[in-house]
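Student: got a predicted model here, sequence first, then my questions.
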Amino acid sequence: MALTGSAVRAIGLGRVAPVSRRLTPPERYAFGASLGSIQARHSDPCVRVSASELWMAARTPDGPGTFHLELSAGELVATAYGPGEDWLLERADAIAGLRDDVSGFPALAKAHPLVHRLARTFSGLRMPATGLVFPRILRAILEQKVTGVEAGRAYRKICRKFGEPAPGPADLLLPPDPAAIAATPYWAFHPFGVEQRRTQTLLRAAREADRIERCADSAEATRRLTALPGIGPWTAAEVVRVAYGDPDAVSVGDYHIPNTVAWGLAGEPRATDERMLELLEPFGGHRGRVCDLLAHGGIGAPRFGPRMPIRSFARF
């Protein structure tokens, strides 16, 4: 196992202990805010994130594993369990967001006073790159055109149906195996609250999961994803921003983000995707980072009209 930083495998009483790795975070590192995107909202059976601790179950190329990251005394300690432990520890710095290159962003941020202020306020934010594509595809497809509550409910049910106990002490479930998803008929997802359109998109993605997981970078993954019927730029951006740590990925087609960007950068309460991209143009290479900063800064456009209703397709 080729690791940067320090890695140890303690041996005692004839038993091999979990392998660990120690990392040095950047100044003012915001642990929970940086890693929160790895966890699905409204309870995640596969991931737990707090202000100083991450537990994540994963299906790695080497087999199942559980990854633990803890911020303690100014140091990050990564520990892993199961056959996938070496793969997870090799990526520990990426999962923590320590490979996120922010060196050129402060100069770009000066293009707008609000972005400049937010960049300084949240200078400890980093974007994780888990290297785990299909779990994020699953979440993103379930989040298409529905409320977060609906998507979270479906995600939990699917994980509990197709997940398996993860190695280690955290009582997590492994994310669903794409092969198991691909082998399931579309109508079996109806009781989980997922209608035929999203289910068929999910089945296509599950069948292509091996090819997508092998993509070398965010650009290649985006091309492969958007070539699948039912997956557009919004879904692809949601995936590559977390799986590859792409700081330029913008969720075009989002219900709220264009308005947030327009309100924060131009004082306009409503905007199209085209207007959003126009306002983000000065921040090329970091457009997704700007959207994240606006969200962390609590920037939101004025709301008009009713909220989207929460439905249950399982009852239809």
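Tutor: Noted; the coordinates are in hand.

Student: contacts, neighbours, all on C-alpha from now
Tutor: Noted.

Student: show me what contacts the closest residue to residue 290 other than its chain neighbours?
Tutor: Closest residue to residue 290 in three dimensions, ignoring its sequence neighbours and counting by Cα to Cα, 6 or more residues apart in numbering: residue 115, at 7.0 Å. By Cα atoms under 8 Å, 6 or more residues apart in numbering, the contact set of residue 115 is 109, 290, 293-294.

Student: and the gap between residue 115 and residue 32?
Tutor: Relative to residue 32, residue 115 is positioned 21 Å away (Cα to Cα, to the nearest Å).

Student: structure two is appended below for comparative analysis:
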Amino acid sequence: MTDSEISIRQATKEDFQGIIDITKGEYLWMGLDYIPFALKNWLEEGESEDGKRHNIVFILNEEIVGFESFYFLNNGETAIRFGFRVKTDLRGKGYGRTMIKLQLDYLREHFPKTMHTISSIPDIAMPDSAFTPEKFGERLVKGVVKLIRLDLKTYKMPEFEMKQLTQLNKEQFFTIIQDGRLQQLTPNNCFHQTWVSSVPYVDDDIQFIVRKQCTVFVDDFEKPGSFSILSHPIPVPFGRRCGIDVWAAAKQDVVDHINNQLRNLFVNLVPALCAGCDNLSIQITVPPEQLSWMDESLELFGLKESIYHFETPMNRENLHMYVYRDKLYK
């Protein structure tokens, strides 16, 4: 296969069904694929005037066989890469590597101001030795992900006392990012919300973070020593998917944040956003050294028996998320 066999172009709203068909009939990411939910908005944003979102499709024999979305930060100097999809029957044949090369060439040609890319990468199919600076660039974050899968018809949240944290509205969240109050908590100033990672360089970048439908808790608004983000449930093939990302240094802070976010999820969000849905997936992301700390919360909520154990080619007990910033010109 040569690069000339695949072409690349900007995606349009008319490509919606072709992109959806890339993984048609496939239970991608254990039923957690968010593309069908997000794609319509992405395509509309890509045709808007602000120029921050750009989507591309890969064409082979006049058929859409791949997709990628970019979102530009730092006045266009950094591109977040996400939503990469390759048609099922083309995987393992070198097409994915070709598409990655083509999309980077496409960025260099059409967005010469862009100097860096940011990507969130799972280790589901790669050994630890694959995650090197030469391959991916500068590592910003490594997190470990625990997945809970629930039957909402049978689950009942237990009642117990917990420490109350402070919930922020969007304006307050914007403010404490803008004035740097969270920088000591976020390695390399990297924020991640259920695998969507970004680094806010300018105010417009902060808006990308706070515009998402989420709940934010801090232990102290004036001098935060910990915070967490709950990304609200969205429809996926499995049912509904949400995520909790925690930034804290002490075990009790991690427990308090997970407790507050889970209670908010079950008391407020599940009734509002999961009506008529039986299945809920909760992804909780913390630094690897804090993995065992979340067990206390899961025990309190009766969720330990609902932990999903990934079956991966690497036979890992837990899935990890790596966030990298790479130079586009090397």
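Tutor: Looks like it came in fine. Predicted, not measured: the structure shown is a model, and the values here were computed from it.

Student: report the TM-score for the pair.
Tutor: For this chain pair, the superposition-based TM-score is 0.29 by TM-score structural alignment, normalised by the length of structure 1; 160 aligned residues with a Cα RMSD of 6.7 Å.

Student: can you pick out the ones from the contacts of residue 115 of structure 1 that are in helices?
Tutor: Using DSSP state H to define helices, the subset of the contacts of residue 115 of structure 1 located there is 109, 290, 293-294.

Student: need the strands for the stretch 1-150 of structure 1, in chain order.
Tutor: Assigned by DSSP state E, counting those that start in this stretch, the strands in the stretch 1-150 of structure 1 fall at 6-8, 11-12, 15-16, 19-23, 47-49, 53-60, 63-72, 75-81.

Student: quick one, which of these gets closest to residue 154 of structure 1.
Tutor: Counting by Cα to Cα, residue 154 of structure 1 lies closest to strand 47-49 out of these; the figure is 15.8 Å.

Student: the closest one packs against which elements?
Tutor: strand 53-60 (3 or more Cα pairs under 8 Å, 6 or more residues apart in numbering; DSSP states H and E).

Student: let's see 10 Å
Tutor: Here strand 47-49 of structure 1 touches helix 31-35, strand 53-60, strand 63-72, going by 3 or more Cα pairs under 10 Å, 6 or more residues apart in numbering; DSSP states H and E.

Student: just checking, residue 48 of structure 1 touches residue 55?
Tutor: Yes: Residue 48 of structure 1 is in contact with residue 55 according to Cα atoms under 10 Å; the separation is 5.1 Å.

Student: buried residues, the longest helix seen in structure 1. List them.
Tutor: If you go by DSSP H, structure 1 has its longest helix at helix 148-162. In terms of neighbour count (16 or more other Cα atoms under 10 Å), helix 148-162 of structure 1 has its buried residues at 148, 150-160.

Student: can you put those in CSV and add distance to residue 141 of structure 1?
Tutor: Formatted as CSV, these follow (distance: Cα to Cα, whole Å):
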residue, distance to residue 141 of structure 1
148, 12
150, 12
151, 9
152, 11
153, 13
154, 11
155, 10
156, 14
157, 15
158, 13
159, 14
160, 17
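
Student: and what about residue 96 of structure 2, helix, strand or coil?
Tutor: helix (DSSP: H, G, I helix; E, B strand; the rest coil).

Student: how about the helices of the stretch 101-250 of structure 1, start to end?
Tutor: Taking DSSP state H, counting those that start in this stretch as the criterion, the stretch 101-250 of structure 1 carries its helices at 105-109, 113-121, 134-142, 148-162, 178-182, 196-207, 209-213, 218-226, 233-243.

Student: tell me the angle the fourth one makes with helix 134-142.
Tutor: Comparing the axes of helix 148-162 of structure 1 and helix 134-142 via axes from the mean of the first three to the mean of the last three Cα atoms, to 10 degrees yields an angle of 130 degrees.

Student: remind me what helix 148-162 of structure 1 packs against, helices and strands.
Tutor: Applying 3+ Cα pairs under 10 Å, 6+ apart, we find helix 148-162 of structure 1 packed against helix 134-142, helix 178-182.

Student: residue 197 of structure 2 and residue 253 of structure 2: what is the separation?
Tutor: Distance from residue 197 of structure 2 to residue 253 of structure 2, by Cα to Cα: 22 Å.

Student: tell me the buried residues in the strand or helix carrying residue 71 of structure 2?
Tutor: Assigned by DSSP states H and E, residue 71 of structure 2 belongs to strand 63-73. Residues of strand 63-73 of structure 2 classed as buried by neighbour count (16+ other Cα under 10 Å): 64-73.

Student: tabulate the strands of the stretch 1-150 of structure 1 (JSON lines), appending distance to residue 88 of structure 1 and mean neighbour count.
Tutor: Shown next, in JSON lines, are the strands of the stretch 1-150 of structure 1 (distance: least, Cα to Cα, whole Å; neighbours: other Cα atoms under 10 Å):
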{"stretch": "strand 6-8", "distance to residue 88 of structure 1": "12", "mean neighbour count": "14"}
{"stretch": "strand 11-12", "distance to residue 88 of structure 1": "20", "mean neighbour count": "9"}
{"stretch": "strand 15-16", "distance to residue 88 of structure 1": "17", "mean neighbour count": "9"}
{"stretch": "strand 19-23", "distance to residue 88 of structure 1": "10", "mean neighbour count": "20"}
{"stretch": "strand 47-49", "distance to residue 88 of structure 1": "14", "mean neighbour count": "22"}
{"stretch": "strand 53-60", "distance to residue 88 of structure 1": "8", "mean neighbour count": "22"}
{"stretch": "strand 63-72", "distance to residue 88 of structure 1": "7", "mean neighbour count": "21"}
{"stretch": "strand 75-81", "distance to residue 88 of structure 1": "7", "mean neighbour count": "22"}
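
Student: how about these in JSON lines, adding distance to residue 226 of structure 1?
Tutor: Below are the strands of the stretch 1-150 of structure 1 laid out as JSON lines (distance: least, Cα to Cα, whole Å):
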{"stretch": "strand 6-8", "distance to residue 226 of structure 1": "38"}
{"stretch": "strand 11-12", "distance to residue 226 of structure 1": "47"}
{"stretch": "strand 15-16", "distance to residue 226 of structure 1": "44"}
{"stretch": "strand 19-23", "distance to residue 226 of structure 1": "36"}
{"stretch": "strand 47-49", "distance to residue 226 of structure 1": "26"}
{"stretch": "strand 53-60", "distance to residue 226 of structure 1": "23"}
{"stretch": "strand 63-72", "distance to residue 226 of structure 1": "28"}
{"stretch": "strand 75-81", "distance to residue 226 of structure 1": "33"}
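
Student: show me where the stretch 151-300 of structure 2 has its strands.
Tutor: Using DSSP E, counting those that start in this stretch, strands in the stretch 151-300 of structure 2 cover 166-168, 191-193, 196-198, 214-218, 227-236, 239-247, 279-286.

Student: quick one: closest of those to residue 79 of structure 2.
Tutor: Of these, nearest to residue 79 of structure 2 by Cα to Cα is strand 196-198, at 9.3 Å.
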